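Enquirer: mind looking at a prediction? Sequence and model below.
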Amino acid sequence: MTVLIAGCGDLGTEAGLRFAATAHRVVGWRRSPEKLPPEIEGVEANLASAGLPPIPADTTAVVVAVAADSPTEDAYRAAYVDGLERVLNALKRDAVAPRRVLFVSSTAVYGDAGGGWVDESTTAASGGYSGRILREAEELLHGQFHGTETRGIVLRLGGIYGPARTRLIDQVRGGSAVVPDQPRYTNRIHRDDAAAAIVHLMTMKSMPSATYVGVDNYPAELGEVLRFLASELGVPELPAGPAGEPRGGNKRCSNALLRSTGFEFAFPSFREGYREVLAGTGVRHP
C-alpha cells in the first residue's frame, strides 16, 4: 500500500518515516525532494502551481500537510485552498480513490473563546483570515468526498513545537519573553505526537470521524509555560506586562475525541515535550 504525503516538510517527513516503519511505501511531494530521507520516495512537486506529478495507482492514503510561504491572506489561500484543490483534482485526473485523505488544519479556525473550552462540536468562527481560509479548505475536503467511499479527515492541530520549532525557548533565552498580565490559555502539540496522530487516524481499523482536534492533554496558561522554560533554562524571573494580541486566540481545546480512539501521547503536556526539546538542543540548565 502506498501513502502519498503532499507537502512533505518537517511534519510530513516525520509522519512519512512512521508510515515507512510500518511497511508502507511512502511517496513525498516536495519542492526539494533531495532533502527527504531515503525511506521516503521524494518527488518534485509544487502545490502552488499546476501540473502535479502522477499519483501511484495503489495509493490508499493521502496526507495534505502544506504550509503558507508567508503570513498573508494571499499566501494562505494559495497554500491551503488552492494547494488542496490541486491535490484533489490530481486524484480525479488519475482516477485514484484512496481510502482516506487527511488535511492538516489548525485550531485557528475557532478564533477566540475568552478562555473557554472548544472541541469538534464547537462552531468554527475565526475572526482572522487564517482561520477563515483553513475552514474553507476543510469544507472543500469534506464536500469532495461526501457520499463516496473515501473518508475525508480534518486534523486541527494546535501550536506545533519540537525540533527546529523553538520560538518560545528562543524568546525566553533571548530575553524578549513577557509573561502576560492577563491570563491567556494556549494549546500545543509536540511535532512527534502530531505525526503519530496522523498515522494513527490513517491506519486505525474503525472508521475515523470527519474532524479531530490535535492538541496535548493540558491547555496551559502562557505565563505558566514561560516560567517553566525560564526555570529549565536557568533564566532569571521573567517580566510581566502587556504581551500583545494572543496567537490563535484565548481558548482551551479538548482532545477527548482523539484520545477516545485509543491514541496515546508521548508528550502529554508541555513539560515532557519541552524537556525533550531542551535535552536535544543542549541548552537545558544543569
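Expert: It's in. Residues are numbered from 1 along each chain as shown.
Enquirer: drop to CA atoms for contacts and neighbour counts, all remaining ones
Expert: Will do.
Enquirer: just give me the residue right at the centre of this structure.
Expert: Leu157 (4.3 Å; CA atoms, centre = their mean).
Enquirer: that one touches Asp193, doesn't it?
Expert: No. Leu157 is beyond contact range of Asp193, at 10.4 Å (criterion: CA atoms under 8 Å).
Enquirer: the strands in the stretch 101-250 of the chain, which residues?
Expert: 117-118, 151-157, 159-161, 179-180, 185-186, 188-190, 211-214, 220-221, 240-241 (DSSP state E, counting those that start in this stretch).
Enquirer: quick one: contacts of the helix or strand following the last one?
Expert: So that's strand 240-241. The first helix or strand that comes after strand 240-241 along the chain, using DSSP states H and E, is strand 252-253. Strand 252-253 is contacted from outside by 107, 113, 115-119, 185-187, 213, 215, 219, using CA atoms under 8 Å, 6 or more residues apart in numbering.
Enquirer: can you do 7 Å?
Expert: By CA atoms under 7 Å, 6 or more residues apart in numbering, the list of residues contacting strand 252-253 from outside reads Gly115, Gly116, Trp117, Val118, Asp119, Tyr185, Thr186, Asn187, Val215, Pro219.
Enquirer: can you flag the buried ones in these?
Expert: Buried members of the contacts of strand 252-253, counted by 16 or more other CA atoms under 10 Å: Gly115, Val118, Asp119, Tyr185, Thr186, Asn187, Val215, Pro219.
Enquirer: which of the residues you listed lies closest to Leu4?
Expert: Proximity of the buried ones among the contacts of strand 252-253 to Leu4 (CA to CA) peaks at Val215, which lies at 23.9 Å.
Enquirer: I'd say that closest one and Arg188 touch.
Expert: Yes. Under the criterion of CA atoms under 7 Å, Val215 makes contact with Arg188 at 5.4 Å.
Enquirer: where do the contact lists of the two overlap?
Expert: Gly158.
Enquirer: let me know the outermost residue of this protein.
Expert: For the chain, the residue at maximal distance from the C-alpha centroid (CA atoms, centre = their mean) is Pro236, at 32.2 Å.
Enquirer: try it against this one:
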Amino acid sequence: MPHLGAVLDRVFIIGFGDIGRRVAAQYRNPDTIVTGLTRHPELAGSTPEEVRMVYGDLDRPATLEGLPTAGALVYYFAPPPAEGISDPRMAVFLEAASHAPPVRVVYISTSGVYGDRAGAWVDETAEPRPETDRARRRLDAEERLRDWGRQQQVPVVILRVGGIYGPGRLPVARLRKGLPVLRESECGATSRIHVEDLVAACRAAAECGQADRIYNVSDDHPGTMTGYFKAVAARLGLPAPPEISMAEAEGRLSEAMLSYLTESRRLDNHRLIEELGVRLRYPDLESGLATIDPARESIR
C-alpha cells in the first residue's frame, strides 16, 4: 500500500463527532481539503474548524449522490443504527462510493466483535464471536466494507478499538450520581485507549496500514471497568462509586453496562505498535489521567 502522507490532498470524514473533529485537525494545511458529512441540511456549506460540510443522510440513500469520495481518503466513523444485527448505513455508503471510489477507507470498529474470551489475550487473527447485537452490527459493517474493498480494489483498514477515554470523555455524570459498579473482584479484563492515541492510530492506519488489514487499538495495560471508574473518581476528586455483586448488578445496571461487564478480554496491540509504528503517548491509564484537568472536566 503506498504511503499517503506526502501526496494526500482530499480527506472525507463520515461521522463528524468528537473523533472526526480531532482527526480533521491533523490535516490543517493549505494542501489538503477536508470535508465532513452532516445529516443536517442547514449546516451544509458551512466550514467549522476549516472543514467543508456537505449534506448527506446515511438513512436516506437519495441524499448521498455526489459524495466527494473520488480520490479521497475516507474515514468512516458513523455508528450503525441502534437496533438490528446488520449495518444498512454502511451498505448505503458503499453503494454511493462505488460510483466514485476513494483511495482508501479507515473504519473504526469495536473490540466487542471478539466477544468474551475469559480474560485471554486476543490478537487480530482470532475469529470474531460477537455476543451482543451492538457488536454484530459492527462486524456486519466490517465484513461489508472489506468485501467491497476487495471488489473495488480500494484499500480498507479496520481498527478494532477498546474503550475510549480522555478529556471530555470521562464518566463524570455517572460518578456524580453515585451509581454503582460491579465489585472489582468479579470484574473481567478490559482494554482502553486514550483518545489522542486513537487519533494517532487513525492517521497511521491511513498512511501506512496494510490493505484489508485489522489492527487492535488499545494501550499496553488492560485493567477492569471498575478499576477505571475508581481511577477517574480519584483524579476528579469525586467519591469512589459503590461496588455491588454481579447478582445485584443484574437488577440495577443497564443492559448496555452489563454487556460490557460480562465480557472479559485483553487486546494484543503488537500490530499497532510494530506495523503502524504508533508510539503511545499514554501507554497506561495512570499516564492518561495524569494530564486531565479536573477543573475543566467539572464544567463540561
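Expert: Received the coordinates, thanks. Please read these numbers as outputs of a predicted model, since none were measured by experiment.
Enquirer: ok so, going back, got the contacts of strand 252-253 of structure 1 as TSV, with distance to Glu264 of structure 1 columns?
Expert: What follows is the contacts of strand 252-253 of structure 1, written out as TSV (distance: CA to CA, whole Å):
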residue	distance to Glu264 of structure 1
Gly115	25
Gly116	24
Trp117	21
Val118	20
Asp119	18
Tyr185	23
Thr186	20
Asn187	17
Val215	12
Pro219	16
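Enquirer: aligned partner of Thr59 of structure 1 in structure 2?
Expert: When structure 2 is aligned by TM-score structural alignment, Thr59 of structure 1 is paired with Gly71.
Enquirer: which one of the strands of the stretch 101-250 of structure 1 lies closest to Arg227 of structure 1?
Expert: strand 179-180 (7.9 Å).
Enquirer: what's the closest one in contact with?
Expert: For strand 179-180 of structure 1, contacts defined as CA under 7 Å, 6+ apart pick out Gly223, Leu226, Leu238, Pro239, Ala240, Gly241, Pro242, Ala243.
Enquirer: list the contacts of the third one.
Expert: Under the criterion of CA under 7 Å, 6+ apart, the contact partners of Leu238 of structure 1 comprise Val178, Val179.
Enquirer: how close does it sit to Ala230 of structure 1?
Expert: 7 Å (CA to CA, to the nearest Å).
Enquirer: find the nearest non-adjacent residue to Arg86 of structure 1, please.
Expert: The shortest distance from Arg86 of structure 1 to any non-neighbouring residue, by CA to CA, 6 or more residues apart in numbering, is to Leu47 (6.8 Å).
Enquirer: that neighbour contacts Gly83, correct?
Expert: Yes. Leu47 of structure 1 lies in contact with Gly83 (CA under 7 Å); the separation is 4.9 Å.
Enquirer: when these two are compared, which one has more neighbours?
Expert: Set Leu47 of structure 1 next to Gly83 and count neighbours by other CA atoms under 10 Å: Gly83 wins out with 26 against 23.
Enquirer: what's the offset of the helix or strand hosting the more buried one from the middle of its chain?
Expert: Assigned by DSSP H and E, Gly83 of structure 1 falls within helix 83-93. Centroid displacement of helix 83-93 of structure 1 relative to its chain, using CA atoms, centre = their mean, to the nearest Å, is 20 Å.
Enquirer: just the buried positions in it, please.
Expert: For helix 83-93 of structure 1, the buried set under the neighbour-count rule, 16+ other CA under 10 Å, comprises Gly83, Leu84, Glu85, Arg86, Val87, Leu88, Ala90, Leu91.
Enquirer: now the residues you listed in JSON lines, with distance to Pro180 of structure 1?
Expert: Listed next are these as JSON lines, based on distance: CA to CA, whole Å:
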{"residue": "Gly83", "distance to Pro180 of structure 1": "36"}
{"residue": "Leu84", "distance to Pro180 of structure 1": "37"}
{"residue": "Glu85", "distance to Pro180 of structure 1": "39"}
{"residue": "Arg86", "distance to Pro180 of structure 1": "41"}
{"residue": "Val87", "distance to Pro180 of structure 1": "41"}
{"residue": "Leu88", "distance to Pro180 of structure 1": "42"}
{"residue": "Ala90", "distance to Pro180 of structure 1": "46"}
{"residue": "Leu91", "distance to Pro180 of structure 1": "46"}
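Enquirer: map Val113 of structure 2 onto structure 1.
Expert: That one, Val113 of structure 2, aligns with Val109 by TM-score structural alignment.
Enquirer: isn't its match up against Ala124?
Expert: Yes. Val109 of structure 1 is within contact range of Ala124, at 5.4 Å (criterion: CA under 7 Å).
Enquirer: OK, contacts around the counterpart of Pro283 of structure 2 in structure 1?
Expert: Superposed on structure 1 with TM-score structural alignment, Pro283 of structure 2 falls opposite Pro268. Contact analysis of Pro268 of structure 1 by CA under 7 Å, 6+ apart lists Asp216, Asn217.
Enquirer: more neighbours, Val109 and Ala124 of structure 1?
Expert: Legend: neighbour count by other CA under 10 Å for Val109 of structure 1 and Ala124, higher for Val109 (25 against 17).
Enquirer: tell me who's in contact with the more buried one.
Expert: Ala124, Ala125, Ser126, Gly131, Arg132, Leu134, Arg135.
Enquirer: aligned against structure 2, show me the partner of the fifth one.
Expert: Which is Arg132 of structure 1. Under the alignment (TM-score structural alignment), Arg132 of structure 1 pairs with Arg136 of structure 2.
Enquirer: same deal with Ala196 of structure 1?
Expert: Using TM-score structural alignment, Ala196 of structure 1 pairs with Ala200 in structure 2.
Enquirer: its match: neighbour count?
Expert: For Ala200 of structure 2, using other CA under 10 Å, the count is 20.
Enquirer: Ala234 of structure 2 maps to what in structure 1?
Expert: Under TM-score structural alignment, Ala234 of structure 2 pairs with Ser231 in structure 1.
Enquirer: relative to Ile169 of structure 1, how far out is its match?
Expert: Distance from Ser231 of structure 1 to Ile169 of structure 1, by CA to CA: 11 Å.
Enquirer: neighbour count winner among those two?
Expert: Using other CA under 10 Å, the more surrounded residue of Ser231 of structure 1 and Ile169 is Ile169, with 21 against 16.
Enquirer: find the nearest non-adjacent residue to the more buried one, please.
Expert: Leu229 (6.7 Å).
Enquirer: cool, Phe77 of structure 2 as well?
Expert: The shortest distance from Phe77 of structure 2 to any non-neighbouring residue, by CA to CA, 6+ apart, is to Gly15 (4.6 Å).
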